[in-house]
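# This is a predicted model, with the sequence first.
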Amino acid sequence: MSQEKPPVPSGRRRGGLLPNARDIKAWEEGGGRGLRGFLRRTIRAYLRWNRALLLDPWIRYRPAVQLLEGQTGDLQRTLDVGSGENGLARFLGREVVGVDLDFPATVRWSNHPATLLRAIRATATALPFRDGAFDTVVSMDMIEHLPTGERPKALREMLRVARRTAIVGFPYGRRSREFDRSALAVERDRGIELGWRQEHVLRGTPGEEFHDEIIRTVGAVRPEMTLSWFGHEGMRGLRLRWRLQFLISKDSRLYGLVFFPLYRLHSRGRPKHGYRRIYVFKKAAGGKPGDRVRRPARNSVRDPD
């Protein structure tokens, strides 16, 4: 007598490694005990995680979080300039004062019972704080949204209110500028309108001229601070993820499976020509002027745009 084979779940090929959309939907709605119940609970947990992913702000703030993690004591008071609702506080896991032009009526964090963001409406060029009010000031991908003439003012303000450390990152150079222009053209052809991308192109990606302005500013405003910088988020990885998002949107149940490993991989290292450049200002020991400009030795004296 031949042994009867167990039925194969409908909609799934025998031997397949991943369930298809029909199985995922069934598991999401189901419950039960045993292995099937465990799988259903696992899928439900994955879908909740998948819907809550904020990978773009995560990779943007990753360098600042890595620099600040583990620092305690007098580095607790932190300001995030241009924070929006998904800024440094969410990823650093401690209270942060956030400044932006506007915030949603209610700012909530899904993973904290109480908000870690103290939201303040203000402009980056006129921060409403006294000199040295914050031990650390962070600003990620804000500078490029300002008109060219206001960028030095914002930098001066951030250095003014930073007591010991400032971390400022933004898209930098020719490669980033060309990517944003080509991406904007393709997105428009597809009927996609991204306001932040339009501002990048309209107001111009910071380059060598602003780099020189940064060096002059720190020397004039905070001569006791050292300055270093490094690249972040390599262009190849960025282009790959940008192309994939046309195939797998953020609403897809496969989004986390595909994009989470890529973002983790592409957040590593310090590429010479990254999409973004991170500037780190630190108060020198003893507060005395010294060798202000420091940078990774592998980079040339002057990076091309």
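Ah, there it is.

# okay, CA-based contacts and neighbour counts for the rest of this
Will do.

# Could you check how far the residue positioned nearest the centre of the chain is from residue 70?
Centroid-nearest residue in the chain, with C-alpha atoms, centre = their mean: residue 60, separated by 1.6 Å. Per C-alpha to C-alpha, to the nearest Å, residue 60 is found 19 Å from residue 70.

# The structure to be compared is supplied as follows:
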Amino acid sequence: MSILPVRAWRALSARGPRYAWHKVLRRSLGRWPSWKRRLVYADPRHYWTMRGGHDYFREQEGQAARTDRIEWLADRIAAYRPASILEVGCGYGKLLRALRARLDCHLVGVDFSATQLTQARSFLGGLARVDVALASGTRLPFIDGAFDMVVTSAVILHNPPPQAEQIRREILRVARRFAAHNEETSVSYNRYGYDTAAWYRGEGLDLVECGPIPADLEPESSQFCVARLPYDLPDELSTRLG
């Protein structure tokens, strides 16, 4: 038996026919990216609900490069010493867990995938002052300026332009001081490839930092940027960030 049928059978046994069919399409359309985008990724919420769960968790946790990237991102974000953080598209909570190890502030994660959040509640279980909730980045259930910093990690890039714009606007609405983003600029079957830093510059906002992620799998197309909203940076923070 070839590998694909074995995986399909395991997927069918574990999560039913819809998930098994979704996995077959993901694995078999690699040579036809336009069809893969159309058949597999047309609806990002459906994609991540189908893909999320223990299989995705095990896949991600098994890649050392993914952990290296998260550790780097958590170090950079923690340098700003935010009083509270919202992560939009938190997945199973990998970044939130790394941030908790560095910061004592309130951490909140939202995701539109129920399967990702089920895994997050298990992965983050027992950590104090970490909350997760089901919500879309296009309509965040928070008041204006609710969080000191809002973060995304490989989230905006998965959304088509209208939704990507809504997410950016919502982030500006609920963030008080900083918006930090890890996004890819390259295009693939499931990435639209946005220059997030250029978008902030176009909005007339300052970037505290912007550059590639050294630990990323594709550093030539990765981008980490932090936009400063209209609040003054304390002198101590300016010195620490260099």
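Looks like it arrived, so ask away. It should be emphasised that the depicted structure is a prediction, and the values quoted were computed from it without experimental measurement.

# circling back to that earlier point, name the next helix or strand downstream of the helix or strand harbouring the residue nearest to the centre of the first structure, please.
Element membership for residue 60 of the first structure, per DSSP states H and E: helix 55-68. Going down the chain from helix 55-68 of the first structure, the next helix or strand is strand 78-81, by DSSP H and E.

# Can you state the residues of the second structure onto which that next one aligns?
Mapped onto the second structure using TM-score structural alignment, strand 78-81 of the first structure covers residues 85-88.

# mean shift between that stretch and the first structure?
Superposed on the first structure, stretch 85-88 of the second structure shows a mean distance of 0.5 Å to its aligned residues (mean C-alpha distance after the TM-score superposition for the first structure).

# Give me the residues contacting that stretch.
With C-alpha atoms under 8 Å, 6 or more residues apart in numbering as the test, stretch 85-88 of the second structure has contacts from 96, 105-111, 137, 147-152, 155.

# and after the lengthiest strand in the second structure, which helix or strand comes next?
Longest strand in the second structure, counting residues (DSSP state E): strand 175-184. Toward the C-terminus, strand 175-184 of the second structure is succeeded by helix 196-202 as the next helix or strand (DSSP H and E).

# Buried residues of that next one, list them for me.
By 16 or more other C-alpha atoms under 10 Å, the buried positions in helix 196-202 of the second structure come out as 196, 197, 200.

# next one: stretch 164-173 of the second structure
Across stretch 164-173 of the second structure, burial judged by 16+ other C-alpha under 10 Å covers 164, 166, 167, 168, 170, 171, 172, 173.

# which residues does the equivalent of the fourth one over in the first structure contact?
Under the alignment (TM-score structural alignment), residue 168 of the second structure pairs with residue 155 of the first structure. The neighbours of residue 155 of the first structure, taking C-alpha under 8 Å, 6+ apart as the test, are 125, 214, 217.

# In which helix or strand does residue 155 of the first structure reside?
helix 151-161.

# before we move on, the earlier item: quick one, what contacts the residue nearest to the centre of the first structure?
By C-alpha under 8 Å, 6+ apart, the contact set of residue 60 of the first structure is 140, 141.

# ok, for the counterpart of residue 153 of the second structure in the first structure, nearest residue in space, not its chain neighbours?
Aligned counterpart of residue 153 of the second structure in the first structure: residue 140 (TM-score structural alignment). With sequence-adjacent residues excluded and distances taken as C-alpha to C-alpha, 6 or more residues apart in numbering, residue 140 of the first structure is closest to residue 169, at 4.7 Å.

# Hmm, residue 137 and the one you found touching each other?
No: look at residue 169 of the first structure against residue 137 with C-alpha atoms under 8 Å: they stay out of range, at 11.4 Å.
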